[in-house]
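J.: okay, structure incoming, though there's no sequence with it:
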């Protein structure tokens, strides 16, 4: 069937190129920013972008991996599709790490890689990536949810629409398009372009009523129920009305809520029912609720929303979960992960927001919650919080020592950062410090990359985060090793008048590796080399490095200096619109709560 040009679903376009059609889809999707580095294999597309530069910003980064991290950071704070455009060969392979990271993080990102003209396929042309040893489309097909090779103008729309559907699926995904340069310039006599995105994509929004009703009844009748939120709940809970309904529901039934590490803060950590984050570097509160005494009945009902239950989210299951637990309900739209991390009693395939709405609609009809059980449970949770700090070492959060205790540095962030800020944590030790010692509640958000765990994501990602949320403070907590990897993207921020803030944990070491090796492989005798500061990184002067790239930078060695520097950086970022870098010289003997004396994380 072919719709006429008067159809309400499509509009006829004549005598346009594939490049024009790409921009038409960008307009439909609300894409105005593209990230990457140009090259010959995208010559025709970047020419069209240049001729439409009042509509589209092609933001040139310093390295293609950085471009992908920035694009993902932009998606995370704006909710808009992250788009990466790079050339063939090494441009495409450099961008691969960021694309597979977005896939692992369930972020909506589209990577477009250029390709040489088709007439040169198989002739060992420079940077060929299709009919040669380097097959870019095949590589991305093994890393992303979808990878398509456009072979003619006639199949462009089909392949491009499929990539967009993939990006906006639930959970969000990464997709890739390989686009030969000659095809981009091809003229199309006539093509039907959808009028809206709903003409070619949709997302599910329903769930099974009987399953939700059964789950509600189990929560209501349980002695010690618990709601466990994963990062797949983030989009649903970014709706402030829905979040308020969840808080009211939790209060009505004294239902405690904890999150996975990468979902930290999607439910307010200052809420009376919040047990904060579980798993790696977890808050101290969950263990007391899960295994606690003085409450009638065992922990008997666990409801998991939007989590694949990866190892970082579950690495203390064996210690904390009741082995006789028989009510485990897991809700996710991706049926392939249901029951993967833990045996379940019920799997519900549903979009998390739809499940939450239906669950609360059912609860609104319940005028008689079990008041005695609810009252006892609330008293029990309050008692946990009164008797136990959420932190492993709360006393270290207020030590004003030189060098700085990382615990105290996190407390400075707690005290100074605006309540609607976006925080990006890089990987390695800053994950442990921020997971355990930061207190995050909406509208503040914290963003991790814990599935792939690449160094440098937070360093570059915060730039895209600030671009996506220009009116909010965007702060990255990074190590000096990661900062040296992708710190050159500061010049990208300078060029495009973007003013994020970096706190660099400076220890002249790949600290997580040194400390981890010391924990798991301690020297067996005095003659063996110690792991202490074993993986030094050359003692770079991070302050001078940042200043040489155009940032305003501060060296701090105690908490008084750190607090003053962060206040100044927030103010200067707003006033001068310049990137701000705080280099914090930290105590290298302090170890994040991955391997604490209370838990073997």
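T.: Yes, it's here. Predicted model, so just to flag it, every value in this text is computed and none were measured.
J.: from now on I want contacts and neighbour counts done on CA atoms only, so please keep to that.
T.: Will do.
J.: in contact with residue 345, which residues?
T.: Shown in contact with residue 345 (C-alpha atoms under 8 Å, 6 or more residues apart in numbering): 326-329.
J.: mind doing that once more with 6 Å?
T.: Applying C-alpha atoms under 6 Å, 6 or more residues apart in numbering, we find residue 345 in contact with 327-329.
J.: which of these sits closest to residue 204?
T.: The closest of the contacts of residue 345 to residue 204 turns out to be residue 329 (C-alpha to C-alpha; 20.0 Å).
J.: residue 547: neighbour count?
T.: 16 (other C-alpha atoms under 10 Å).
J.: let's verify the residue lying closest to it once chain neighbours are set aside: helix, strand, or coil?
T.: The shortest distance from residue 547 to any non-neighbouring residue, by C-alpha to C-alpha, 6 or more residues apart in numbering, is to residue 553 (6.1 Å). In three-state terms, and counting by DSSP: H, G, I helix; E, B strand; the rest coil, residue 553 is strand.
J.: this is the comparison structure:
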């Protein structure tokens, strides 16, 4: 085998089904190797879209994913997508082409900077590992190391730069499979102390973050909450890791979140807080609100020690995988309960009373223009419960977080680690390949859709039936409403000329449907779209002046950025 074949053979043996990318001269050796393999190649319209697709596939499948590009601009186009994966700890392998080593420094086409090593340096800032394969005999070792690092500890993206001549050289046989090993240990003393604090707590709460999703800890989280009768709030990224219909669910805490979680956590005397897999970033804390700190003790579980105590003083920090630590914590509480003779007291009546007082009433307004909150209700009422939602950054995210009820874990995804516009537009395509028959819906603003909307053509090309719901108001809505609420002038305009997304969809080979009135999105329409098996764009004309639930973000901007 040559070096490119060794890399592809390694990926195939480790279950990689798809590679998302854009071809080019510098990766033709990789192209030749992929042609001989069983791996399917999904050619995107832009390398950023390819990286987002790989990210979406990895989120839904739980497996590592791969994207590729040619040298120079192909590689730099991929950086935003990989940075998003880095921000959200998603295991993606990025393979980028490079000019032949004999041409380094001579100004070959698409060579990036002096001696061609600068692209590796750029990727090092947005990945767990970035290197250049400079010796064909090291190809298997380096792809093995890259995969191992992507999947170990706090997961994340990795990058290998592949010079054309090195990829063509004979590298011997592939060394076959290479196992990864997860560190699933925990601090037993920390678990014992945490159990003691929870046992003694009068008004405890659990805040479940993205780490609880990454570790697939929904069952352990639910078991612990029900055992001790502890209310649970989630971060925006972890929305739905516990059913929002559960009696102990407080909903989302922070940006565009639930008034119920705000009332229980910020306005009442919580004495012990168990934080699971959350770094307490700006979105979940509404700009690091001091009221979030519990009266007595904060317990924080995180696989990354750097996150523990970063933003709030922690009384008990437990480094470890959320699923493993929660499992052990639950058993420790059972052991301690045998001594004390009690577990948690019931708090469901209090949570129910708060829900009744602060519940958000679904928008049933039939008036025009179409209200975004009503649109979210129509979607929720029309789609199957196991639908997987990818929601883009902007007002679309705020409306979805606040109004879309999620009752099954791992069905709601936002790219908030880097908060890149255009993420959900492309990521939903990779997600659908991993989701099988389950519907995948991308809820996206028109501004975000215009950034990566050409990827609809990718879905058409490979018959991937994603449903895009474009909230069309001819503006960058979050910018517009933030300025309006804060009295900021339109120096850099937030509005733009109206776009006909039905014609755009049809021009790309997809189905386009214009939605202008409440009720037009209904179960019959959605069932017909799903049964058609066609990529479909719903062009939804919404009320420009409907104010999204972004007040906490505005308050953060005024408090932190002035």
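T.: Thanks, I have the structure now. Since the structure is predicted, the reported quantities are computational estimates derived from the model, not experimental observations.
J.: send over the TM-score of the superposed chains.
T.: TM-score of the superposed chains, computed with TM-score structural alignment, normalised by the length of structure 2, equals 0.94; 556 aligned residues with a C-alpha RMSD of 2.3 Å.
J.: what lines up with the residue nearest to residue 547 of structure 1 in structure 2?
T.: Alignment note (TM-score structural alignment): residue 553 of structure 1 maps to residue 512 of structure 2.
J.: related to what we said a few turns ago, among the contacts of residue 345 of structure 1, which are in helices?
T.: Residues of the contacts of residue 345 of structure 1 located in helices (DSSP state H): none.
J.: now those residues as TSV including neighbour count and distance to residue 547 of structure 1?
T.: Formatted as TSV, those follow (neighbours: other C-alpha atoms under 10 Å; distance: C-alpha to C-alpha, whole Å):
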residue	neighbour count	distance to residue 547 of structure 1
327	20	56
328	21	53
329	23	52
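J.: please name the nearest non-neighbouring residue to the equivalent of residue 364 of structure 2 over in structure 1.
T.: Mapped onto structure 1 by TM-score structural alignment, residue 364 of structure 2 lines up with residue 398. Distance criterion C-alpha to C-alpha, 6+ apart; nearest residue to residue 398 of structure 1, sequence neighbours excluded, is residue 408 at 5.4 Å.
J.: wait, residue 182 of structure 1 sits on residue 118?
T.: No. At 7.0 Å, residue 182 of structure 1 does not count as touching residue 118 under the criterion of C-alpha atoms under 6 Å.
J.: the two: who's more crowded?
T.: Neighbour tally, residue 182 of structure 1 and residue 118, criterion other C-alpha under 10 Å: the higher count belongs to residue 182, 22 against 17.
J.: the more buried one -> structure 2?
T.: With TM-score structural alignment as the criterion, residue 182 of structure 1 lines up with residue 165 in structure 2.
J.: please enumerate the strands of the stretch 51-200 of structure 2.
T.: 65-69, 92-98, 129-132, 158-163 (DSSP state E, counting those that start in this stretch).
J.: for the closest residue to residue 370 of structure 2 other than its chain neighbours, list the residues it contacts.
T.: Ranked by C-alpha to C-alpha, 6+ apart and with sequence neighbours excluded, the top spatial neighbour of residue 370 of structure 2 is residue 542, at 4.8 Å. By C-alpha under 6 Å, 6+ apart, the contact set of residue 542 of structure 2 is 370-371, 472-473.
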